[in-house]
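In: Based on what follows, work out the 3D shape:
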Amino acid sequence: MSDVRRFYESLAEGARRSAPAALRNREPIAEVLQDWLPQSGLVLEIASGTGEHAAFFAERFPALEWQPSDVHPDALESTAAWREAAGMPNLRVPLVVDAASPDWPIDRAEAMLSINMVHISRWASALGLLDGAERLLAPGAPLILYGPWLEDDVETAPSNAAFDTDLKRRDPAWGLRRVEDFAAAAEERGLAMEALRPMPANNLMLLLRRT
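Out: Have a look, this model is predicted:
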């Protein structure tokens, strides 16, 4: 795993890594999750990154089983370390999940969540995320995403435009995606866009449901 992939992280303690953005956005995200997540069941988090969100949300939502995952070895190690430190019984051992692959080591979830993945992954990973939601989610179950997005007929914030440029400099396959493109691809896979909520720092949360 290259240092470029984790350009937003720093060491925390031992194997644990820390993303400053995770500390800033976890409370606003949790407030929306309170409305959008089911009351019980298993939440599969795709691309858990440092694992800080998983540990925080497992504590915040004790009635839910939280299943973190990632494809990067250092992210899995960090998530495992945060899990050990948190000591939450509803926080599972992280799984190796490559969103772009059709082979996931899990076959069901009551909800799926992905935070800040789509813009730092190839488009194939975004489509793979939707494919996985089609396979795993029952009708009515939510797929929830958080991050910076572009929207048709909505002026892009200068900070997001600059971020998009920087991402593409790091990897031409990265970059902010259009909500409309993602929603169209989701519809082809039996997922309907239900809600879009503005978040701090020019981010959005998207709620899609399996039809």
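In: Going by C-alpha atoms from here, please, whenever you check contacts or count neighbours.
Out: Fine.
In: May I ask which helix or strand encompasses Ser114?
Out: Remark: Ser114 resides in strand 111-115, with elements defined by DSSP states H and E.
In: just Ser78 next, same as before
Out: With DSSP H and E as the test, Ser78 turns up in helix 73-86.
In: what residues does that helix touch?
Out: The contact list for helix 73-86, computed with C-alpha atoms under 8 Å, 6 or more residues apart in numbering, reads 1, 15-17, 48-52, 54-55, 68-70, 91-96.
In: can you list contacts of the strand holding Ser114?
Out: For strand 111-115, using C-alpha under 8 Å, 6+ apart, the contacting residues are 37-38, 41-48, 133, 137, 141-147.
In: Just the buried ones out of these, please.
Out: 37-38, 42-48, 133, 137, 141-147 (16 or more other C-alpha atoms under 10 Å).
In: For Glu187, see how far away Leu33 is.
Out: 22 Å (C-alpha to C-alpha, to the nearest Å).
In: now swap in Asp164 and tell me
Out: 25 Å.
In: do Leu204 as well
Out: 19 Å.
In: just checking, which of the contacts of helix 73-86 belong to helices?
Out: Here DSSP state H is the test, and the contacts of helix 73-86 give Glu52, Ala54, Ala55 as lying in helices.
In: Where does the residue of the chain most remote from its centre sit: helix, strand or coil?
Out: The outermost residue of the chain, judged against the average C-alpha position, is Asp153 (25.1 Å), by C-alpha atoms, centre = their mean. Under DSSP: H, G, I helix; E, B strand; the rest coil, the three-state class of Asp153 is coil.
In: In terms of neighbours, single out the busier of Leu204 and Glu187.
Out: Leu204 (19 against 16; other C-alpha atoms under 10 Å).
In: mind checking which helix or strand the more buried one is in?
Out: Leu204 is part of strand 203-210, with elements assigned from DSSP H and E.
In: for comparison, sequence B:
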Amino acid sequence: MPDALFSPAAARNAAFIAEVLKRVLPPIGLVLEIASGSGEHAVHFARALPELVWQPSDPDEAARRSIVAHTRAAGLANIRSPLTIDATRQPWPVARSDAVVAINMIHIAPWDATIGLMAGAEETLAEGGVLYLYGPFREDDAHTAPSNAAFDDSLRARNASWGIRDVEAVVAAARGHDLHLDEHVVMPANNLSLIFRRGRRSPAVDREAAS
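Out: Here you go, the predicted structure:
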């Protein structure tokens, strides 16, 4: 597969992420993945959740070629051809999806990409639709592990507009686009899964707001 790219991180975390997705995604429907990268996640999740249709996307041409290569090698019928989507540019070329997934995206992009992700998800998702985020995050204005702090330093050295984001800032940005945090799941290797739902606040969030 000359066009295929390979990500060690995707190989390590795909099975753990899939277990969360099996629980929080709808049983059938269309899942739009933003910043699909190599396409290894798309293949893994499409195989693990065969009743869902996976729509990968990436703004990078090399990544899209890799997605095609991995999809062809896997021989799965529930993965669509990758789209060119820049999260910061609206509207997205998908009118409606049942879920939006973004894995290891927002820390390797300017903050505008997070805002664009929330705006695009608001327009794409129906009431109750899921936005799933995975990656390293800061909590309570601090890193959750020394390794994350070192990773954050390396990101900012590469690009001053990148960096590990504060959960609180991400939740606030989501809320501004009618996306409400439903679950916060601790994952291996000091990562988190954040599950938002459009237009539907969870009872736990309502209790916290009232306290």
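In: My guess is Ala55 of the first structure contacts Arg92. True?
Out: No: between Ala55 of the first structure and Arg92 there is no contact under C-alpha atoms under 8 Å: 9.8 Å.
In: Neighbour count: those two, which is higher?
Out: Ala55 (25 against 20).
In: aligned partner of that one in the second structure?
Out: Using TM-score structural alignment as the criterion, Ala55 of the first structure maps onto Val43 of the second structure.
In: residue contacts, that match?
Out: His70, Thr71, Ala74, Leu76, Ile79.
In: if you set the cut-off to 7 Å instead, what comes out?
Out: Thr71, Ala74 (C-alpha atoms under 7 Å, 6 or more residues apart in numbering).
In: What of the one 5 residues further on?
Out: Ala48 of the second structure sits next to no residue when contact means C-alpha under 7 Å, 6+ apart.
In: Please report the distance of it from Arg207 of the second structure.
Out: 34 Å.
In: show me where the second structure has strands.
Out: For the second structure, strands defined by DSSP state E occupy the ranges 29-34, 52-55, 97-103, 125-135, 137-139, 142-143, 165-166, 179-187, 191-198.
In: With distance to Ala62 of the second structure added, can I get the ones you listed in a markdown table?
Out: Below are the strands of the second structure laid out as a markdown table (distance: least, C-alpha to C-alpha, whole Å):
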| stretch | distance to Ala62 of the second structure |
| --- | --- |
| strand 29-34 | 15 |
| strand 52-55 | 17 |
| strand 97-103 | 18 |
| strand 125-135 | 22 |
| strand 137-139 | 27 |
| strand 142-143 | 32 |
| strand 165-166 | 26 |
| strand 179-187 | 29 |
| strand 191-198 | 26 |
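In: Of these, which is nearest Ala15 of the second structure?
Out: Ranking the strands of the second structure by proximity to Ala15 of the second structure (C-alpha to C-alpha) places strand 179-187 first, at 11.2 Å.
In: still on that earlier bit, which one, of the strands of the second structure, ends up nearest to Arg158 of the second structure?
Out: With C-alpha to C-alpha as the criterion, Arg158 of the second structure lies closest to strand 165-166 of those, at 15.8 Å.
In: Quick one: the residues in the first structure that that closest one pairs up with.
Out: Against the first structure, strand 165-166 of the second structure falls on residues 177-178 (TM-score structural alignment).
In: what residues does the matching stretch touch?
Out: His119, Trp149, Leu150, Glu151.
In: cool, stretch 40-47 of the first structure as well?
Out: By C-alpha under 7 Å, 6+ apart, the list of residues contacting stretch 40-47 of the first structure reads 63-70, 109-114, 117.
In: May I see the buried residues of stretch 120-129 of the first structure?
Out: Here stretch 120-129 of the first structure shows Ile120, Ser121, Arg122, Trp123, Ser125, Ala126, Leu127, Gly128, Leu129 as buried, counting by 16+ other C-alpha under 10 Å.
In: Now that we have those residues, can you turn them into a markdown table and tack on distance to Pro200 of the first structure?
Out: Output for those, formatted as a markdown table (distance: C-alpha to C-alpha, whole Å):
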| residue | distance to Pro200 of the first structure |
| --- | --- |
| Ile120 | 19 |
| Ser121 | 22 |
| Arg122 | 25 |
| Trp123 | 25 |
| Ser125 | 25 |
| Ala126 | 23 |
| Leu127 | 26 |
| Gly128 | 27 |
| Leu129 | 24 |
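In: against the second structure, where does the longest helix anywhere in the first structure fall?
Out: When the first structure is parsed with DSSP H, its longest helix is helix 20-36. Under TM-score structural alignment, the match for helix 20-36 of the first structure in the second structure covers residues 8-24.
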